[in-house]
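A.B. asks: Structure for this input, please:
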Amino acid sequence: MPTVLAINPGSATTKLGLFRDGKEVITKTLEHSGELHAADVSKEHDIEVRRSAVVGFLRENGIDISTIDAIACRGGILPPLESGTYVVDDEMVDYLIHRSPVDHPSNRAAPLGAELSMGKVPVFITDPVSVDEFWELSRLSGIPQIERRSLLHALNMKAAARRVAQEMGKDLTDLNFVIVHLGGGISVGLQMEGRMVDVNNANDEGPFSPNRSGELPVGDVVEMAFSGKHSEKQLISRYTKQGGLFAYTGTDDLRKAFELSQNDNNVSQVIAAMAYQIAKEIGGMCAVAGGEIDAVVLTGGMAYSERFVEMIRSYVSRFALVTVEPGENELLSLVEGAERVLNGTERAKKLKEGVVRR
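C.D. replies: Okay, the predicted model is just below:
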């Protein structure tokens, strides 16, 4: 029965989960209060704050790191990679601390895991956001200076696909899915025979979401950018943190929006438009798959809303079976990746092996 510690850092929190034989033993979200909010906090100090908090958590719960079979960490912003589980080694740690193009909290996970393990326990990541299995046609944007990038909620989407394949009693490589992550950002991906060959970048493309604007008319965006009324930082925040449902209704919580919609038809229309745009994106993926889709898989936090799921299902159920795997289940998905390596069903790759594009 393997025992695995999962680590998932947020901007000011670190989520931990101890799992034994795939079952949750204990989970905890460590709050780092104001320790990480200062602008001049170094990456090394950030990792040390988290390490000290995790060590305290382990000590309080009588957990000896040497009794753990593996540490499973959230994958950070790495180069474009093949899907799968990767060994955390010195090269990966160096990349995440010194060379990653984006300074993101998830970049702290693997270095933190490596420090905790002290070389005594294997450390892994699984399916980071940079998983890249694109068809070459998927990369063309419309102008050669801008390439479409494969950035997605890979961890949850890949894990949901595995669960659905298992429920169907089939091998993942024999199935074609459209997988929809319904969270703060929305990713709609086409997975053909186990490979995610196309997906919208949730920050820049596709349907609007609870707090992201999705695709916008280019001309209007350019006009706004050069109006002199907004800084670059303000515009990026408007489109990626204050757009979508939030921009129209003042809330990015779908549950709250449904409550508001009882007395405000405009809010009802916004929710309906979000479902409509999601359905359009699903339909496009079904089209480029030639209609050969075994299931549409809905996952993420908003998939808990039966009402919202039914709004999407009403558009797309004629394309394929619609299955629902609600929630993000990130800690469990990380653990399952480590367990596949520990039980020999998957070989953990090293960073250099998995890089598909530089």
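
A.B. asks: Please count neighbours and contacts with C-alpha atoms only from this point.
C.D. replies: Will do.

A.B. asks: If you drop the residues flanking it in sequence, what lies closest to Asp294?
C.D. replies: Residue nearest to Asp294 in three dimensions, not counting chain neighbours: Asn176, with 5.4 Å by Cα to Cα, 6 or more residues apart in numbering.

A.B. asks: mind checking how far that neighbour is from Met274?
C.D. replies: Distance, Asn176 to Met274, by Cα to Cα, to the nearest Å: 25 Å.

A.B. asks: and what of Pro144?
C.D. replies: For Pro144, the distance to Met274 - Cα to Cα - is 30 Å.

A.B. asks: quick one: which of these two has more around it?
C.D. replies: The neighbour count for Pro144 versus Met274, taken as other Cα atoms under 10 Å, is higher for Met274 (20 against 9).

A.B. asks: now the other sequence, so there's something to compare against:
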Amino acid sequence: MNEATAGSVLVLNSGSSSIKFQLIHPESGESSATGLIERIGEPHGRIVYHHGGGVEERYVAIPDHRAGLTMAANIIAETGLDLRKAGIIAVGHRLVHGGDVFYKPTIIDDAVVQSISNLSSLAPLHNPANVIGIEVARAALPDIPHVGVFDTAFFHTLPAEAATYAIDRKVAKENGIRRYGFHGTSHQYVSARAAEFLGKDLNDLNQIVLHLGNGASASAIRGGRAIDTSMGLTPLEGLVMGTRCGDIDPGVVLHLHQSAGLSIEQIDDLLNRNSGVKGLAGVNDFRTLLTLVGEGDESAKLAYDVYIHRLRKYVGAYLVELGGVDVITFTAGVGENNPDVRRDSLAGLGRLGIVVDDERNSSTSTVARRISSDSSAVQVLVVPTDEELAIARAAAELVGGYATAQD
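C.D. replies: Below you'll find the predicted structure:
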């Protein structure tokens, strides 16, 4: 057994076009190995693996998720780490959609894999990739328990008025139609970290968490429990995202099908993969978008303005729902690294007690920090998310109880 990795959890996040993996000790939070497989399906893929002995980086075509995971396993073995003898206590899988079936960490067996696959229509970009990650990992590590941690779990207890769509009740029930919400692991982790940072009791805080990455979502959290969130039945609803449109009149879908002649598959591809910032500006990387804005590109400027407009609408709605807010927290790739988005999304809200300090906001620090002014009644924070650590801890907790129950 490898003493450096004994007791660790291997966390696997098999996304739509990339796979992240990390070996984490759930108690200390220390990571002994991390890896990223990206640009899956593109001509020039990339695998980078950080470990105790250094960094391995390779550029190679990665045709699909299964091939990418196999390549990563080979690199890990080549650098001297035998995962089967590393003392790993569990493999934690980040899973996007649990439907009404899964709303807490779950030991994965064949039936669970099939159920996750059956839910793919609700998360077509993610659940199929999640299933491949599970299948490959279970085949490689068959004697280690595998645990699914679901993005939808934190929002399972949304109040009925927030979770319910105003359509025929029988149709909704028969087809599992409700607002599920996503990025729940991140929203739960970040809201708890925000309370810890402020030295406050989580139960005493009204919070808005803005998870802004290529996928983006907002949540309203009262006393540690979510009362609303921007994503819905699928991760398509809500904020403008990298390639997803967010909120849209359902009549647009009907119009595209009936009048424009687009098939359901074409509409799905349009709204999920070729809309949002990419649809408006032709790019979905925010760094590239802001470069184009700086160069005077009108399409990029419009895309940015639409993005900010939608974000401000949700902040305003959640301020009202919560009846006032104590802390607003930015997280994920754009939220943590883009001062323009943070500044513009909260600009002009001094009357509501929200004032961002320009100097603090411009800091390039990578740790949790306050970016509101001393005069701001509402605390505005940047808190790096750590979904992998949250998944590792959830998996370790479940496996401990599972092992006890098997004794």
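
A.B. asks: Report the TM-score for the pair.
C.D. replies: Aligned and superposed, the two chains score 0.79 in TM-score terms (TM-score structural alignment, normalised by the length of structure 1); 333 aligned residues with a Cα RMSD of 3.2 Å.

A.B. asks: on that earlier part again, the residue nearest to Asp294 of structure 1 matches what in structure 2?
C.D. replies: Mapped onto structure 2 by TM-score structural alignment, Asn176 of structure 1 lines up with Asn206.

A.B. asks: Name all residues that make contact with its match.
C.D. replies: By Cα atoms under 8 Å, 6 or more residues apart in numbering, Asn206 of structure 2 lies in contact with Ala220, Ile221, Arg222, Gly223, Leu322, Gly324, Val325, Asp326, Val327.

A.B. asks: With Gln207 of structure 2 instead?
C.D. replies: Gln207 of structure 2 touches Ser191, Ala220, Ile221, Arg222, Val325, Asp326, Val327, Ile328, Thr329, counting by Cα under 8 Å, 6+ apart.

A.B. asks: Let's see which of the residues you listed end up in strands.
C.D. replies: Using DSSP state E, the subset of these located in strands is Ala220, Ile221, Arg222, Val327, Ile328, Thr329.

A.B. asks: Go through the residues you listed and name the one nearest Val378 of structure 2.
C.D. replies: Using Cα to Cα, Val327 comes nearest to Val378 of structure 2 of those, at 5.5 Å.

A.B. asks: From His309 of structure 2, how far out is that closest one?
C.D. replies: 20 Å.

A.B. asks: So for these two, which residue has more residues nearby?
C.D. replies: Under the criterion of other Cα under 10 Å, the comparison of Val327 of structure 2 against His309 puts Val327 first, with 21 against 15.

A.B. asks: thinking again about what came up before, filter the contacts of Gln207 of structure 2 down to the ones also in contact in structure 1.
C.D. replies: Counting by both residues aligned by TM-score structural alignment, their matches' Cα atoms under 8 Å, the members of the contacts of Gln207 of structure 2 that carry over to structure 1 are Ser191, Ala220, Ile221, Arg222, Val325, Asp326, Val327, Ile328, Thr329.

A.B. asks: okay, those in TSV with distance to Ile107 of structure 2 next?
C.D. replies: Output for the kept ones among the contacts of Gln207 of structure 2, formatted as TSV (distance: Cα to Cα, whole Å):
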residue	distance to Ile107 of structure 2
Ser191	26
Ala220	29
Ile221	28
Arg222	29
Val325	37
Asp326	37
Val327	35
Ile328	34
Thr329	32
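
A.B. asks: Could you identify the most distant pair in the residues you listed?
C.D. replies: Arg222 and Thr329 (13.7 Å).

A.B. asks: Look at the two and report which has more neighbours.
C.D. replies: Thr329 (28 against 21).

A.B. asks: What does the more buried one correspond to in structure 1?
C.D. replies: In structure 1, the residue paired with Thr329 of structure 2 is Val297, using TM-score structural alignment.

A.B. asks: ok, now how distant is its match from Ala110 of structure 1?
C.D. replies: According to Cα to Cα, Val297 of structure 1 stands 29 Å off from Ala110 of structure 1.

A.B. asks: what's the answer for Asp198 of structure 1, then?
C.D. replies: Asp198 of structure 1 is 27 Å from Ala110 of structure 1, by Cα to Cα.

A.B. asks: More neighbours: the two, which one.
C.D. replies: With neighbours defined as other Cα under 10 Å, Asp198 of structure 1 and Ala110 compare such that Ala110 has more, 31 against 27.

A.B. asks: what's the burial count for Arg340 of structure 1?
C.D. replies: Arg340 of structure 1 has 15 nearby residues by other Cα under 10 Å.

A.B. asks: Name the residues of the helix or strand where it lies that come out as buried.
C.D. replies: In the assignment (DSSP states H and E), Arg340 of structure 1 maps to helix 330-342. By 16 or more other Cα atoms under 10 Å, the buried positions in helix 330-342 of structure 1 come out as Glu330, Leu331, Leu332, Ser333, Leu334, Val335, Glu336, Gly337, Ala338, Glu339, Val341, Leu342.

A.B. asks: packing partners for it?
C.D. replies: strand 3-9, strand 13-20, strand 70-74, strand 85-87, strand 123-126, helix 154-168 (3 or more Cα pairs under 8 Å, 6 or more residues apart in numbering; DSSP states H and E).

A.B. asks: May I see these organised as CSV, with distance to Lys349 of structure 1 and mean neighbour count added?
C.D. replies: Compiled in CSV, those are given as follows (distance: least, Cα to Cα, whole Å; neighbours: other Cα atoms under 10 Å):
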stretch, distance to Lys349 of structure 1, mean neighbour count
strand 3-9, 19, 26
strand 13-20, 23, 20
strand 70-74, 14, 30
strand 85-87, 5, 25
strand 123-126, 9, 28
helix 154-168, 16, 20
